[in-house]
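Asker: Below is the sequence, then the predicted model.
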Amino acid sequence: MIDATLACLAREGHAGLSIRKISKEAGISIGLINHHYGGKDDLVGHAYETLALSLLDNIRSRIAEASDDPRARLGAYFRATLSAPILERSTLRTWVVFWGMVEHSKAMTDVHDRTYAEYRRLLEILLKDLFAARGWPEPDVRLAAIGLLAMLDGLWLEWCLNPETFTPEEAIGLCERWTDVFLDASAPRASA
């Protein structure tokens, strides 16, 4: 049902989405969908959460494959976020539908808030580990993670809209340089 919902969203958008189309795509009865979900918003919300968490699992896997060095692990987050399956135009098409529904659906708002918090928490952990490894006092990692997520989201969105603007490697380089500047600005200074 989830895969069918995601396929229909990518093809139809929200306006063309219906339980009938999803059931046809999944090869199941409408009654089966209605048995499992209270309505279209609940099903789409579950699809949104499933997609968001599967993409986050992909990021976590890429981080786990990186070395134990906290800086390399943060770099793995950038690479995973700015490569397939996240950096694909089909992902954007589906995400735009989700975003359009957030304003009108409590279920979608709740899913967005939960999943965004998970992405942010992972970045916060990576930033905390980075500062701990250097023995530096920790800055406000919540705000740093929010800023970094905003940059990643902006780069992802712009690339999906026009992949000729910059390469994924250039986008990763921007995130790496942002981190270097952030670290330099956060480094403890010797008092005079």
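Answerer: On my side now, so go ahead. Residues are numbered from 1 along each chain as shown.
Asker: Please count neighbours and contacts with C-alpha atoms only from this point.
Answerer: Will do.
Asker: which ones are touching L56?
Answerer: When contacts are counted by CA atoms under 8 Å, 6 or more residues apart in numbering, L56 touches Y119.
Asker: Let me know the helix or strand that it is in.
Answerer: helix 40-65 (DSSP states H and E).
Asker: Over to I22?
Answerer: Using DSSP H and E, I22 sits in helix 19-26.
Asker: want to compare, so here's the second one:
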Amino acid sequence: MSPGLVNHYFDGKEDLLEATLRRLTRDLALEIRRLTPKEPSPLDRLHAIIDGCLQPDQLRPGAALAWRAFWAQLPVHPRLAALQRTVNRRFRSNICWALAQLIPREQVAETYLGLYAMIDGFWIRQFIDPDSFQMDDARRICRAYLRRAVEGNVQCPERRAKGPPVAARAATLNKAPGLHDHSG
């Protein structure tokens, strides 16, 4: 795109990157919602997040270039960095909320961080060498990590009833380091 077109429609490169990121994150949120069943379990929500984030369409060449350009600008553009923090907060909130339904709360932050690092790692690996793995394998590996984290830790209803309310657990998880709102 020529600088003239960018300046005609946007107030510079930063505005173009912000609009592009908003579009990409909206598309990702819509894809995750599409993949989420009508009455999802916490595990269904987590699978939809994994599957949505690791859809080949999310890393098509144009989108991949936009993400890379955006991430490269974060250190020098506070407005873009603030937008990324908002995206990370929503992502963390959704994953941690679902995890808190499945595993003891003291394991949620670490499990979240592992899953988040895996998803980001697959994105970066895809940017570097798109032929190094298949996205189906990435989704399978993330689901296997999640399955191992949950196996043996599934909270029984009695344990859940004795612990703090779900909302209180989710609020404490927002202090951990992380697309769409889990409430809808």
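Answerer: Sure, I can see it. None of the values given here were measured: they were computed from a predicted structure.
Asker: Quick check: TM-score for this pair?
Answerer: With the length set by TM-score structural alignment, normalised by the length of structure 2, the two chains reach a TM-score of 0.70; 155 aligned residues with a CA RMSD of 2.5 Å.
Asker: against structure 1, where does stretch 58-69 of structure 2 fall?
Answerer: Matched against structure 1 by TM-score structural alignment, stretch 58-69 of structure 2 falls on residues 86-97.
Asker: what's the answer for stretch 78-86 of structure 2, then?
Answerer: With TM-score structural alignment applied, stretch 78-86 of structure 2 matches the range 106-114 in structure 1.
Asker: Is it correct that L54 of structure 2 is in contact with R139?
Answerer: Yes: L54 of structure 2 is in contact with R139 according to CA atoms under 8 Å; the separation is 6.3 Å.
Asker: Three-state assignment for the equivalent of R143 of structure 2 over in structure 1, please.
Answerer: Mapped onto structure 1 by TM-score structural alignment, R143 of structure 2 lines up with E176. Three-state assignment for E176 of structure 1 (DSSP: H, G, I helix; E, B strand; the rest coil): helix.
Asker: average gap between the helix or strand where R139 of structure 2 lies and structure 1?
Answerer: Following DSSP H and E, one finds R139 of structure 2 within helix 135-150. For helix 135-150 of structure 2, the mean deviation from structure 1 after alignment is 1.3 Å (mean CA distance after the TM-score superposition for structure 1).
Asker: Identify all contacting residues around that helix.
Answerer: Under CA under 8 Å, 6+ apart, the answer for helix 135-150 of structure 2 is 47, 50-51, 54-56, 102-103, 111, 115, 118-119, 122.
Asker: give me that answer again for 10 Å
Answerer: 43, 46-47, 50-56, 59, 99, 102-104, 107-108, 110-112, 114-116, 118-119, 121-123, 126 (CA atoms under 10 Å, 6 or more residues apart in numbering).
Asker: can you give me the end-to-end distance of stretch 55-66 of structure 2?
Answerer: 16 Å (CA to CA, to the nearest Å).
Asker: so where do the helices sit in structure 2?
Answerer: Listed in chain order, the helices of structure 2 (DSSP state H) span residues 3-9, 13-35, 42-53, 61-73, 78-100, 105-128, 135-150, 157-162, 166-173.
Asker: Out of these, which one sits most buried?
Answerer: Mean neighbour count (mean count of other CA atoms under 10 Å) peaks for helix 42-53 among these, with a mean of 21.
Asker: Taking helix 13-35 as reference, get the angle to it.
Answerer: Here helix 42-53 of structure 2 runs at 140 degrees with respect to helix 13-35, directions being taken by axes from the mean of the first three to the mean of the last three CA atoms, to 10 degrees.
Asker: which bit of structure 2 covers stretch 51-61 of structure 1?
Answerer: Under TM-score structural alignment, the match for stretch 51-61 of structure 1 is residues 24-34.
Asker: Mind reading off the mean deviation between that stretch and structure 1?
Answerer: Mean deviation for stretch 24-34 of structure 2: 2.2 Å (mean CA distance after the TM-score superposition for structure 1).
Asker: any idea how far that stretch is from the chain center?
Answerer: Offset of stretch 24-34 of structure 2 from its chain centre (CA atoms, centre = their mean, to the nearest Å): 10 Å.
Asker: ditto for stretch 112-132 of structure 2
Answerer: 12 Å.
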